[in-house]
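> Give me the fold of what follows.
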Amino acid sequence: MGAALDAVLYVETVAEAARDQGARGEFVSRLAGAISSVTATHPLRVAVDGPPASGKTTLADELAVVLRAHGRDVIRATIDDFLVPRAQRYRRGRYSAEGCYFDAHDRAALCRVLLDPLGPGGDRRFRHAVFDGATDTPLSPPASTAAADAVLLFDGVFLLRPELFDRWDLRIFVSVPFEQTVDRARDRSTAVTGSTADTADIERSWRERYIPAQELYFAAARPTDRADIIVHNDQLDRPTWEVRPH
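So this is what the prediction gives:
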């Protein structure tokens, strides 16, 4: 993390300790400003990590809007487009926490087609996806060329694991109590389908697969210790952040 970002975030953190954070829009604008302050000789690769239903995708989308409004070329991508085939994802069982952590994503492809081309010495020719989870089929979109000062905003789970950690130039972790993510997942499903029929399956998925997988991740990778920024997103209208010293 660059010295410019250290300075910006130090000022922000001190100020936020003494006053109310303000509206979510103001928060997102400040965080986008902190991202913009980071300099690199290649496109800036930003991880937006966090548990399922923590709000990381929404936050990454909001940051993209603000950065684009300020003239930055933004690449939006997600770990959901780097899945492996369903049979491999669930080979240990549909509710296996180990399967969720170890088997769900094609990390080698993520590095090969996206993170490494955008990194030091890369040619900036990238693909943002390799798999369509809805149809359980591979994808091969045409390669694009990133601007030298582009920002990659990449959201997903397990992004700060050892195999990926050094591929990021800025690491954001969206923190929400695990119990609250269960409530959000139930609410989200009901809002989309208009029914509570899937409540039992969501409950089991979170209790047996997703939360235990996050516990494995925390034990193996210590993401909240290693992130550059932690966003506390338990109050959606009033998120706060902190900088982790390294």
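> switch to C-alpha atoms for all contacts and neighbour counts from now on
OK.
> Report the secondary structure state of the closest residue to Asp169 other than its chain neighbours.
Nearest residue to Asp169, sequence neighbours excluded (CA to CA, 6 or more residues apart in numbering): Arg45, at 5.2 Å. Classification of Arg45 using DSSP: H, G, I helix; E, B strand; the rest coil returns strand.
> Let's compare: structure for the following, please.
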Amino acid sequence: MRLEAITWERLTDALAERIATMPAKDGGPWLRVALDGAPAAAPGALAGRLAEALRLRGRAVHKAGTFGFLRPASLRLEYGREDPDAFHDEWFDRQALWREVFQPLDPGGSGRVLPDLWDPVADRATRSARTELPPGGVLLLHGPLLLGHWFPFDLSVHLKLSPAALARRTPQGERWTLPAFARYEAETRPEEAADVVVRADDPRRPAWSGLL
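Have a look, this model is predicted:
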């Protein structure tokens, strides 16, 4: 895949322009965008920049992170606190994401989505109030391991790190997750699954695949 150097500002503007003018694949009134990447690639930071750029273009935005949709500790830690396969398969409550985030944004849906569901520190439901995303609004879902689950994204962006960069930028206490990301690369092949690939090995000098 050929990648071209770009700044974060130009990247954000290009994505915002595309999102602001594209229709939803299912013909519904909401767009659903994935910002997929390991925590070390900071997909939440790109989501924040993109949310601001879209709001400046008059689009309502609901920004949600997958770490707000963890499964209870009794389920995600069943095989221990540092099991990479469990992190890959069991940590994130994908059924809850379908139910609480995607289904309300189906055509004819209510548009009322949950910002989060589970507090991992207290290990209990957050009981957050639903947020109503008006027609024409955009969901920005950011976090790791987002692709390959048939989520109905209208646009998907994968923030790619080389294995060396991922290891270097992952805190020591989280390096047990590295095999999970290696498995994700091998099985899901996010670089091929995503609509846009952004290489972020050097956080000051990203490169991207461009928009089709």
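> Look up how far Ser74 of the second structure lies from the residue nearest the centre of the second structure.
In the second structure, the residue lying closest to the centroid (CA atoms, centre = their mean) is His142, at 2.4 Å. Distance, His142 of the second structure to Ser74 of the second structure, by CA to CA, to the nearest Å: 24 Å.
> The residue nearest to Asp169 of the first structure - how many residues pack around it?
Arg45 of the first structure sits with 23 neighbouring residues when counted by other CA atoms under 10 Å.
> Test my guess that it contacts Leu114.
No: using CA atoms under 8 Å, Arg45 of the first structure is not in contact with Leu114, being 9.6 Å away.
> what lines up against the residue nearest to the centre of the second structure once you look at the first structure?
Using TM-score structural alignment, the partner of His142 of the second structure in the first structure is Asp155.
> just checking, that match touches Thr78?
Yes: the pair Asp155 of the first structure / Thr78 is scored as a contact, 4.9 Å apart, by CA under 8 Å.
> And the helices in the first structure, which stretches?
Using DSSP state H, the helices of the first structure run over residues 3-18, 24-36, 56-69, 86-89, 97-103, 107-110, 116-118, 178-193, 199-204, 211-221, 223-226.
> any chance of the ones you listed in CSV, with distance to Leu160 of the first structure too?
Formatted as CSV, the helices of the first structure follow (distance: least, CA to CA, whole Å):
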stretch, distance to Leu160 of the first structure
helix 3-18, 19
helix 24-36, 18
helix 56-69, 14
helix 86-89, 20
helix 97-103, 12
helix 107-110, 12
helix 116-118, 16
helix 178-193, 18
helix 199-204, 25
helix 211-221, 7
helix 223-226, 6
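> right, so the ones you listed: which one is the most enclosed?
With neighbours defined as mean count of other CA atoms under 10 Å, the helices of the first structure peak in mean count at helix 116-118, which reaches a mean of 22.
> Provide the aligned range in the second structure for it.
Going by TM-score structural alignment: helix 116-118 of the first structure matches residues 103-105.
> Please apply the same query to stretch 216-231 of the first structure.
Across the second structure, the stretch matching stretch 216-231 of the first structure (TM-score structural alignment) is residues 183-198.
> gap between the two ends of that stretch?
First residue to last in stretch 183-198 of the second structure (CA to CA) measures 19 Å.
> Over to stretch 15-32 of the first structure?
Distance across stretch 15-32 of the first structure, first residue to last, is 17 Å (CA to CA).
> Stretch 128-145 of the second structure now?
Across its full length, stretch 128-145 of the second structure reaches 24 Å between end residues, using CA to CA.
> which other residues reach that stretch?
29-39, 43-44, 47, 51, 59-67, 88, 110-117, 181, 184 (CA atoms under 8 Å, 6 or more residues apart in numbering).
> returning to what we had before: ok, the residue nearest to Asp169 of the first structure - contacts?
Counting by CA under 8 Å, 6+ apart, Arg45 of the first structure touches 115, 118-119, 151-154, 167-170.
> what's the closest of these to Thr193 of the first structure?
Within the contacts of Arg45 of the first structure, the smallest distance to Thr193 of the first structure is 27.0 Å, found for Phe154 (CA to CA).
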